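S.K.: Build me a structure from this.
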Amino acid sequence: MEMVNLTSGFVLLGFSDFHYNHAALFSTILGIYTLTWTANLLLLTSIKVSPHLHTPMYFFLGNLSAVDISFSTVTVPKLLSCILYGRTSISFLGCFLQMFFFLFFGTTESFILAAMAFDRYLAICNPLRYSLLMSDKVLGMLTSNCYLAASLHSLLHTYMLSHLTYCKHRLIPHFFCDVTPLIKLSCSSTKLAELLIYTEGSIAGNIPFLFILISYVLITRAIVKMKNSSRRSKAFSSCSSHLMVICLFYGTDIFIYFRPPSDYSSQYDRLVSMAYTIITPMLNPFIYSLRNQDVKQALKKLKKNVSHN
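M.R.: From the prediction side, this is the model:
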């Protein structure tokens, strides 16, 4: 049996087994990708140039925008290539680099969302001690730990899968190198890799979600106890955008990774993957911009400064 080596690589099936209008899909995805870059860069610039947005919440939001741009860039260019040319080749090294960064940015977003939940918890449940508890040192440690944990998680899975044996059949039924299609493509034992996914992978995915859940249980309890209705409304408003982003992120994530292996369908996975690799990074900045008065004001100020210049 012929093994895949560093030069032979893989072939991404993309959507070559689907019947669709190539020009329309290419134009739509390119438009969404352009909008993702534009919206997230605008949000990042607004946060940077507006002193009143130099707070922990917007620091995390800026990191989230940077991660969203990177996350979509890992997969969308290759997806556009698949739409244009059908099946697209990718080198062995390129495939595992893509998988590493896909896991890295996806996991980083999960941890940043958990850090943002912690920030909201401190701001609402401990307002008097907030500035002390969420100091620059704590903020730096939280953020760096998000990236460090995500890099270790991604490196572990990428290393494990890159050391599997891949045989002559090297067609990946996806538009990027993802974990499940690669495991199914291997002709060697994948028990250790699958065990790693179900143990470490589940821990890395579930801990941020549980942390968010506990944070919001405590936040909800604190909001309900507030006697001042305007204060209660303001507290809820500061959390609503974050909650919408969480639902969007974990909603699509659950459809892909939290289901039995027997339910695996390559066509289903490709369609759902388009939602969280393309749609979610585009929607996040709009959710925060449309529902946040501070961000709206910063964007208006940025627009005014640009028009004057």
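
S.K.: C-alpha from now on. contacts and neighbour counts both.
M.R.: Fine.

S.K.: ok, and for the host helix or strand of residue 159, which residues are buried?
M.R.: Using DSSP states H and E, residue 159 sits in helix 136-162. Buried residues in helix 136-162, counted by 16 or more other CA atoms under 10 Å: 139, 142-143, 145-147, 149-151, 153-155, 157-158, 161.

S.K.: Which pair of those spans the longest distance?
M.R.: Checked with CA to CA, the buried residues of helix 136-162 reach their widest spread between 139 and 161, with 33.6 Å between them.

S.K.: For residue 11, pull up the helix or strand it's in.
M.R.: strand 10-12.

S.K.: which helices and strands sit right next to that strand?
M.R.: Applying 3 or more CA pairs under 8 Å, 6 or more residues apart in numbering; DSSP states H and E, one finds that strand 10-12 contacts strand 88-90, strand 171-172.

S.K.: Residue 85 - how many residues pack around it?
M.R.: 13 (other CA atoms under 10 Å).

S.K.: from the chain's centre, how far out does stretch 246-253 sit?
M.R.: 9 Å (CA atoms, centre = their mean, to the nearest Å).

S.K.: Here is a second sequence; please produce its structure as well for comparison:
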Amino acid sequence: MTWTVVDDGDGSPRIVIAEPAGSTAVVLLNGAQIVSWKNDRHEELLFMGSKVIKKPSKVVRGGIPICFSEFGDTGFQNRNRLWILDSDSSPLPPPKTSSTVDLLLKSSVEDDLKIWPRSFELRLRIILGSGKLTLIPHVRNTDSKVITFSFSLQNYLSVSNISEVRVEGLETLDYFDNLSERKRCTEQADAITFDGEVDRVYLSTPPKIAIIDHEKKRTLVLRKEDLPDAGVWNPWDKKAKMLPDFGYDDYKSMLRVDSSAIEAPIVLKPLEEWNGRQELSFVSSSYCSGQLDPLKVLHG
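M.R.: Here you go, the predicted model:
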């Protein structure tokens, strides 16, 4: 296991994780946001807006933000909070071929209880392996009352050209269309492709989704557990102009696919716990070169 805590003196400490095969990841302690994931060839796999300015307590648009909030997003949100290393975690020893970091966020009497009068512990395990990044969120209700919340891992993925990307595994499913006041629709296409702005939340999704990048000859496989919904977002050109972290052409090289619990809230009684899981992995020279059937990626 190899990781180090780095602080450049700007008030934004981060953890740099490395695994034996050579891949790396960087996570900010502010918000537990992963801002970089590189493979063993030092290729960046996550997208970060080209105009992002990293400042303490500032949420940046890119990487993998962790979104935990009172259901309906009206109360507490974790994205501007400083997490700590979880010294109380007692996990099974990780495989020798991966590196693991455990982070912890506890509710604070001074800050959080004024906004959301509930007590909780939010943990995040980050496991970096060769060609694989796994996130395991864990929420424990330490309050005397029920807590209700939504949760999302927002994956900003680096792609070659959004017009050459297709998403498989969400066909025939219902989704909320955020461009039409959350109208409930049904996906009619065999795969999701992109020729304009898309902002949807697909409901009751399968545990495996494939993001196929024809130009990079690469397929990203998203596996998830207890995160039933999947957001799909690209702002396209007009919306990108209004986003402070985005350069004009940034929308062409990104796609956000979320692992979420949005439609139905997660409800925990006192002392109850919830675990989710997400695994991102890449398959090289896949569908676009005819060497891999995308259905085998989804169902294998």
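
S.K.: where does the TM-score land?
M.R.: Scored against TM-score structural alignment, normalised by the length of the second structure, the superposed chains reach a TM-score of 0.25; 130 aligned residues with a CA RMSD of 6.5 Å.

S.K.: that older thread, where's the helix holding residue 159 of the first structure relative to the chain centroid, distance-wise?
M.R.: 14 Å.

S.K.: counting contacts, what elements does it pack onto?
M.R.: If you count contacts as 3+ CA pairs under 8 Å, 6+ apart, helix 136-162 of the first structure packs onto helix 92-125, helix 179-185, helix 191-196.

S.K.: out of those helices, which comes closest to residue 10 of the first structure?
M.R.: Across those, closest to residue 10 of the first structure is helix 92-125 (CA to CA), at 6.5 Å.

S.K.: Which element is encountered next along the chain beyond that closest one?
M.R.: Immediately after helix 92-125 of the first structure, counting by DSSP H and E, sits helix 130-133.

S.K.: which residues are contacting that following helix?
M.R.: 122-123 (CA atoms under 8 Å, 6 or more residues apart in numbering).

S.K.: roughly how far out does it sit from the chain middle?
M.R.: Using CA atoms, centre = their mean, the offset of helix 130-133 of the first structure from its chain centre is 28 Å.

S.K.: Show me which positions of stretch 237-254 of the first structure end up buried.
M.R.: Result for stretch 237-254 of the first structure [16+ other CA under 10 Å]: buried residues 238-239, 241-242, 245-246, 248-249, 252-253.

S.K.: For the stretch 101-250 of the second structure, just list every one of the helices.
M.R.: 112-115, 236-240 (DSSP state H, counting those that start in this stretch).

S.K.: List the buried residues of the first one.
M.R.: This means helix 112-115 of the second structure. Buried-residue list, helix 112-115 of the second structure, by 16+ other CA under 10 Å: residue 112.

S.K.: cool, and the last one?
M.R.: Of all the residues in helix 236-240 of the second structure, those buried under the rule 16+ other CA under 10 Å are 236-237, 240.

S.K.: From residue 158 of the second structure, how far off is residue 38 of the second structure?
M.R.: The gap separating residue 38 of the second structure from residue 158 of the second structure is 11 Å, by CA to CA, to the nearest Å.

S.K.: ok, the two, which is more surrounded?
M.R.: Just comparing residue 38 of the second structure and residue 158: by other CA under 10 Å the higher neighbour count belongs to residue 158, 22 against 17.
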